[in-house]
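Chemist: Turn this into a structure:
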Amino acid sequence: MTKTYDLEERTALFAKNVRLFVKLLPRSISNTEDIKQLVRSSGSVGANYIEANDSLSKKDFLMRIKICRKEAKESRYWLKLLDVGENHVIAKERDKLFQESTELMNIFGAIVRKTEK
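Modeler: Next comes the predicted model:
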């Protein structure tokens, strides 16, 4: 049986899990920069979803949801670039976060399509 999630809670959990994950990564110049970008984009998914729920119009709602989708997609990009070294546990965690960002991207894409109809 699949667990149902409140999307606001799910996006907050995604951002929190990203923050826990980046603490495990090996430190390098590139990882440091990519981590900053990943932390920003993962948090922005949920922040923009909250904004969408408080939007003043359908147009504003749609724009915010599109930003959610864009930030989820960007999070996938930064996850892909991170160097996890030879650690398979960290690589597996990255894969889980990559999957979650993909699912969030798809959810927001579906909301966009339904709203635009």
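
Chemist: From now on I want contacts and neighbour counts done on CA atoms only, so please keep to that.
Modeler: Fine.

Chemist: List the contacts of residue 45.
Modeler: By Cα atoms under 8 Å, 6 or more residues apart in numbering, residue 45 lies in contact with 11, 67-69, 71-72.

Chemist: Grab the two from those that are most spread out in space.
Modeler: Farthest pair in the contacts of residue 45 (Cα to Cα) is 11 and 67. Separation: 13.2 Å.

Chemist: what about the two, which has more around it?
Modeler: residue 11 (26 against 18; other Cα atoms under 10 Å).

Chemist: here's the other one to compare against:
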Amino acid sequence: MPTKKYDLEDRIVEFAANTALFYQDLPKDAIGNYYGNQLLRSGGSAALNFGEVQGTNSDKDYINKASLSLKELKESRVNLKILKKLDFGNGIRRNNLLDEAEQLIKIIATIIKNKKENP
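Modeler: Coordinates of the predicted model:
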């Protein structure tokens, strides 16, 4: 039975899409707009920067682009924690996004660490 190849880019794209869907359900008040817009940007930027990782020509470029993606994922994580404290958005979807952000951060941080240690 063939199995689907694990693809980190697909997971990050899925995360970006899910943050956009989560954003749509946030209240359209000042707080919801502020944190929602920030989450929309950081979640999308994490995916777009990771897309650029695929086209790098050197380990230095790879680490730089992957670090940008990591930074955006960390921003998304903090944003989701704030939204959790505020009890904004769908709790199950928010918790799933927070869990996925944590996993993606660990994966990308490990990749960066390994690239630095084994150029």
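
Chemist: Buried residues, the host helix or strand of residue 39 of the first structure. List them.
Modeler: Taking DSSP states H and E as the criterion, the element that holds residue 39 of the first structure is helix 29-53. Of the residues in helix 29-53 of the first structure, 31, 34-35, 37-39, 41-50, 52 count as buried by neighbour count, 16 or more other Cα atoms under 10 Å.

Chemist: mean shift of it relative to the second structure?
Modeler: Compared with the second structure after fitting, helix 29-53 of the first structure has a mean deviation of 0.8 Å; criterion: mean Cα distance after the TM-score superposition for the first structure.

Chemist: In the second structure, which residues correspond to the next helix or strand after that helix?
Modeler: Following helix 29-53 of the first structure in sequence order, the next helix or strand is helix 58-81 (DSSP H and E). With TM-score structural alignment applied, helix 58-81 of the first structure matches the range 59-82 in the second structure.

Chemist: residues in contact with the matching stretch?
Modeler: Here stretch 59-82 of the second structure makes contact (Cα under 8 Å, 6+ apart) with 35, 38-39, 42-43, 45-50, 52-54, 56, 94, 97-98, 101-102, 104-105, 108-109, 112, 115-116, 119.

Chemist: rerun that using 6 Å as the cut-off
Modeler: 39, 42, 46, 49-50, 53, 56, 98, 101, 112 (Cα atoms under 6 Å, 6 or more residues apart in numbering).
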